[in-house]
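A.B. asks: just the structure for this:
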Amino acid sequence: MPDDWKRQIDALHSELVRRDDPAAWVSEADAVDASYRYPQLAVRGPVFGLASRAAGGDEPWRLLGDVMEGTPQQARDGLNSLLWFMAKDSVDDREQRCALLASVARLEREPVDELTVLGTRYRVIRGDEFARAGADGLEPPRPTDPEPAHASWDDRPSPSSHDEGFALDPARAGGLMAGALRIALRGFTYTGGHFPAAFREDSERAVRDYPEVVLLPVTFGVAERKGERWRPRGALMPTPHDARRLLVHGMTEIWPLVHEYDDDERADFARAAAEFKAAGRANEVTVRDRCFRVCRVERMVRIGADGPEAARPSDVETTEPMKLHPTMDEDGVIHYDA
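C.D. replies: Sure, this is the predicted structure:
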């Protein structure tokens, strides 16, 4: 192990000992157990989001929301909306509104990954999503993963983001096993002939230009087993129970409607959902030879001298920049016919 890695691991261990936190030790034991039971990393691919910091400031970049978009342009569209609504709701000064709307206009025309407006730098950032895997498939939630105090199965608004406000600071204190994973991921690249050459080259370049790694808050999702592979089903959630509720909602409400289940299929999925709910903190359900599992999903963001990595030239796009909102003038008046 290089001396730099050893120093970092020693520092993490010393911090853990200094804290003398029994809960932290239990979490570490959980993580060690997971590393043996699920020793492989299954990488799904890139994810995108937004981060900001004060222009000229020294503080870390902070996330503006969830880093879960599938393409850079989806994140740019999010920045477009953020700035448009700031112009609509957050400023009264005409000059400030004009500055915001000028940035919106640029985002409508160009695939811009960074803007500075009203003293704040905004950047579209890139991460990678992965899960641990072992002989029995993807890792389910760990016993020490946080659960809501009241695990309701009732429908509710989307859970609040765990990413928003998160500091992208490589020096951020973390657990010993998380620190070891972060250090190991510094050298991660996409390899293999099934990846285009440009994709592999950008991956290797990122290791040089963005050598540090930050692990984002852990998320949870639903995956379905297809032969030897697992396929994601639905969005990522901040807690295991939120993912369980998403699975139940899919089995009883969404999938029967989208896939036009017949009465027997509806009954089978409803019965399986009821048994899954009754089991409490179950993480797997099989219905009609289809296996669904609540999985633990992690994400990383690379950090360089100037902050988090932005989109790479080889990242796939499915849409182009476009006008998303009605025209607004410098007085904040919205013109729907413009």
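A.B. asks: from now on I want contacts and neighbour counts done on CA atoms only, so please keep to that.
C.D. replies: Fine.
A.B. asks: which residues of the stretch 1-150 of the chain fall in strands?
C.D. replies: For the stretch 1-150 of the chain, applying DSSP state E, counting those that start in this stretch gives strands covering 40-54, 62-63, 114-117, 120-134, 137-138.
A.B. asks: these: which one's closest to residue 163?
C.D. replies: strand 62-63 (6.3 Å; C-alpha to C-alpha).
A.B. asks: need the helices for the stretch 151-300 of the chain, in chain order.
C.D. replies: For the stretch 151-300 of the chain, applying DSSP state H, counting those that start in this stretch gives helices covering 176-185, 197-209, 240-249, 255-258, 263-278.
A.B. asks: quick one on the thing from earlier: looking at the strands of the stretch 1-150 of the chain, which is nearest to residue 193?
C.D. replies: strand 40-54 (15.5 Å).
A.B. asks: quick one, that closest one and strand 120-134 angle?
C.D. replies: For strand 40-54 against strand 120-134, the angle between stretch directions is 170 degrees (axes from the mean of the first three to the mean of the last three C-alpha atoms, to 10 degrees).
A.B. asks: so for strand 40-54, what gets flagged as buried?
C.D. replies: Of the residues in strand 40-54, those with enough neighbours to count as buried (16 or more other C-alpha atoms under 10 Å) are 40, 42, 43, 46, 47, 48, 49, 50, 51, 52, 53, 54.
A.B. asks: quick one: distance of that strand to the chain centre.
C.D. replies: Computed by C-alpha atoms, centre = their mean, to the nearest Å, the separation of strand 40-54 from the middle of its chain amounts to 6 Å.
A.B. asks: what comes into contact with it?
C.D. replies: By C-alpha atoms under 8 Å, 6 or more residues apart in numbering, the surrounding residues in contact with strand 40-54 are 59-72, 74-75, 78-79, 119-134, 311.
A.B. asks: and those, which are buried?
C.D. replies: When neighbours are counted using 16+ other C-alpha under 10 Å, the contacts of strand 40-54 contain these buried positions: 60-72, 74-75, 78-79, 121-134, 311.
A.B. asks: make TSV from the buried residues of strand 40-54 and add distance to residue 200 to it.
C.D. replies: Compiled in TSV, the buried residues of strand 40-54 are given as follows (distance: C-alpha to C-alpha, whole Å):
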residue	distance to residue 200
40	20
42	17
43	14
46	13
47	16
48	18
49	22
50	24
51	25
52	28
53	30
54	33
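A.B. asks: would you do the same for the sequence below? I want to compare the two.
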Amino acid sequence: MADHPELSPDHLTINVTRRDDPVFEVTEADAFASLRTYPDIVVRGPMFGLAEQRRGDRPRWRLLGEMDSGFPQMARDELNSHLWFMAKDDTDDRAVRRSLLAAVARLETEPVDEVSAAGVRYRVVRADEFARIGGGRLEPPRPTDVDSDDWDPNAPEPPCDDGFVIDHAAAVGLTEGLGRASLLSLSYTSSRFPDDVRADSRRALTSHPGVVLLPPAFRAMERKEASWSMVTGLHATPQGARRSLVHHLTVSLPRLGKADEKEALVHARAADRFAERTRPNELVVRGRRFDIVRVERVMRVGPDGPEKPRPSDADAYGPSQMHPAMDESGVITYGA
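C.D. replies: Predicted coordinates for the structure are as follows:
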């Protein structure tokens, strides 16, 4: 704090408040009870996404899409497409289009994590995914988490993260404030992580000392003998994860040839029984146990905003041209 004698900057401020609101009180009590039941955390690893900072938002950043990419380059590719389609569909101004296409050109050839275009800063950002654990069980959805009973596989689902404002100083309840304070010193220490990963994690404690919790998300996980494995992607609601688990068992496994006709029938019957229950969070079929798990993501924040990918965050591939060439008039040139 000696570096900021006049006023604590936003990235170091945790603003705890109490609202005279029955819903807020119930949510706080629910969160406190959950932290006592599931006091420890299991870190899965980093996820990546995009954030933008517009002139009127400074110093805050806003998530652009979902934080669900497993590699930084996947997020860079997403940004490449986002800017290219903006240049194609969202402007008739040649100067704006030139600026957008200049950023696209960089993203096609360089693994850059931040570009500016048409007065907006765009950044590839990272967050660590973790789940809380207690008594050998990962935390299930909380009673106060937004949920539904809709089993329609085509039911629309709200976004997890799109539009979320990364505001370290935003007012939060006591339980979230305590939870964030407990995560300030979180770093990779296990020997299962390579040396460079652990070193980058330690450096982040200083370069990005603040933490922000993203909205909770939900996955279906399979419990192994001494670990868990992911079955579905991230969902904004527990019901979205339940529907995805049913689809995995009844559609994906047979389609991929991982379940014969007899197994497919067993899975279908188990899925039907699962769907007959009220907001179920556990399914056992043929000795395999599947849980609906509450997932949290913590993003580190520094003086200039959310953390970018670290040097040790590996990529499976590099940048490339993803779309046809376009000129400042919006004319697209397709290859032969």
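A.B. asks: where does the TM-score land?
C.D. replies: Laid over one another, the chains give 0.93 as their TM-score (TM-score structural alignment, normalised by the length of the second structure), with 326 aligned residues with a C-alpha RMSD of 1.8 Å.
A.B. asks: if we can go back for a sec, among the strands of the stretch 1-150 of the first structure, which comes closest to residue 319 of the first structure?
C.D. replies: Closest approach to residue 319 of the first structure among those is made by strand 40-54 (14.3 Å; C-alpha to C-alpha).
A.B. asks: how close does the closest one sit to the second structure?
C.D. replies: Superposed on the second structure, strand 40-54 of the first structure shows a mean distance to its aligned partners of 0.7 Å (mean C-alpha distance after the TM-score superposition for the first structure).
A.B. asks: so residue 211 of the first structure makes contact with residue 301?
C.D. replies: No: shown here, residue 211 of the first structure and residue 301 do not form a contact pair, counting by C-alpha atoms under 8 Å, at 10.3 Å.
A.B. asks: hang on, residue 299 of the second structure packs against residue 214?
C.D. replies: Yes: Residue 299 of the second structure sits in contact with residue 214 when judged by C-alpha under 8 Å, with a separation of 7.3 Å.
A.B. asks: what's the longest helix in the second structure?
C.D. replies: Of all the segments of type helix in the second structure, defined by DSSP state H, the longest one is helix 72-89.
A.B. asks: mind giving me the packing neighbours of it?
C.D. replies: strand 40-53, helix 94-109, strand 120-134 (3 or more C-alpha pairs under 8 Å, 6 or more residues apart in numbering; DSSP states H and E).
A.B. asks: go through the longest one and flag the buried ones.
C.D. replies: Which is helix 94-109 of the second structure. Of the residues in helix 94-109 of the second structure, those buried by neighbour count under the rule 16+ other C-alpha under 10 Å are 96, 97, 98, 99, 100, 101, 102, 103, 104, 106, 107, 108.
A.B. asks: can I get those residues in CSV with distance to residue 152 of the second structure?
C.D. replies: Supplementary listing: the buried residues of helix 94-109 of the second structure in CSV, determined by distance: C-alpha to C-alpha, whole Å:
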residue, distance to residue 152 of the second structure
96, 42
97, 41
98, 44
99, 43
100, 39
101, 41
102, 43
103, 41
104, 39
106, 42
107, 39
108, 40
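A.B. asks: one step back: ok, residue 211 and residue 301 of the first structure, which is more surrounded?
C.D. replies: Taking neighbours as other C-alpha atoms under 10 Å, residue 211 of the first structure and residue 301 compare with residue 301 leading, 25 against 18.
A.B. asks: please verify my assumption that the more buried one contacts residue 126.
C.D. replies: Yes: counting by C-alpha under 8 Å, a contact exists between residue 301 of the first structure and residue 126, whose distance comes to 6.4 Å.
A.B. asks: joint contacts of the two?
C.D. replies: With C-alpha under 8 Å, 6+ apart applied, the overlap between the contact sets of residue 301 of the first structure and residue 126 consists of 308, 309.
A.B. asks: not counting sequence-adjacent ones, nearest residue to the residue most central in space within the second structure?
C.D. replies: Closest residue to the average C-alpha location of the second structure: residue 67 at 3.3 Å, with C-alpha atoms, centre = their mean. Spatially, and ignoring its direct neighbours in sequence, residue 67 of the second structure is nearest to residue 49 (4.3 Å; C-alpha to C-alpha, 6 or more residues apart in numbering).
A.B. asks: tell me how far the one you found lies from residue 119 of the second structure.
C.D. replies: Separation of residue 49 of the second structure from residue 119 of the second structure (C-alpha to C-alpha, to the nearest Å): 20 Å.
A.B. asks: and residue 84 of the second structure, by the same measure?
C.D. replies: 16 Å.
A.B. asks: again with residue 135 of the second structure
C.D. replies: As for residue 135 of the second structure, its distance to residue 119 of the second structure is 50 Å (criterion: C-alpha to C-alpha).
A.B. asks: residue 111 of the first structure touches residue 74, doesn't it?
C.D. replies: No: in this structure, residue 111 of the first structure is not within contact of residue 74 by C-alpha under 8 Å, at 10.4 Å.
A.B. asks: picking that back up, any idea which of the helices of the stretch 151-300 of the first structure gets closest to residue 224 of the first structure?
C.D. replies: If you check each of these against residue 224 of the first structure by C-alpha to C-alpha, helix 240-249 wins as the nearest, at 10.5 Å.
A.B. asks: quick one: the closest one aligns where in the second structure?
C.D. replies: Alignment note (TM-score structural alignment): helix 240-249 of the first structure is matched to residues 238-247 of the second structure.
A.B. asks: please apply the same query to stretch 179-193 of the first structure.
C.D. replies: Aligned using TM-score structural alignment, stretch 179-193 of the first structure spans residues 177-191 in the second structure.
A.B. asks: list of residues touching the matching stretch?
C.D. replies: Contacting residues not belonging to stretch 177-191 of the second structure are listed as 14-16, 197-198, 201-202, 205, 209-213 [C-alpha under 8 Å, 6+ apart].
A.B. asks: between these, which sits nearest residue 273 of the second structure?
C.D. replies: residue 213 (34.8 Å).
A.B. asks: any figure for the gap between the closest one and residue 334 of the second structure?
C.D. replies: Residue 213 of the second structure is 43 Å from residue 334 of the second structure, where distance means C-alpha to C-alpha.
A.B. asks: the two: which is more packed in?
C.D. replies: Counting neighbours by other C-alpha under 10 Å for residue 213 of the second structure and for residue 334 shows that residue 213 has the greater number, 20 against 9.
A.B. asks: surely the more buried one and residue 299 touch.
C.D. replies: Yes: under the criterion of C-alpha under 8 Å, residue 213 of the second structure is in contact with residue 299, at a separation of 6.3 Å.
A.B. asks: what sits against the equivalent of residue 98 of the second structure over in the first structure?
C.D. replies: For residue 98 of the second structure, the aligned position in the first structure is occupied by residue 98, per TM-score structural alignment. For residue 98 of the first structure, the contacting residues are 329, 330, by C-alpha under 8 Å, 6+ apart.
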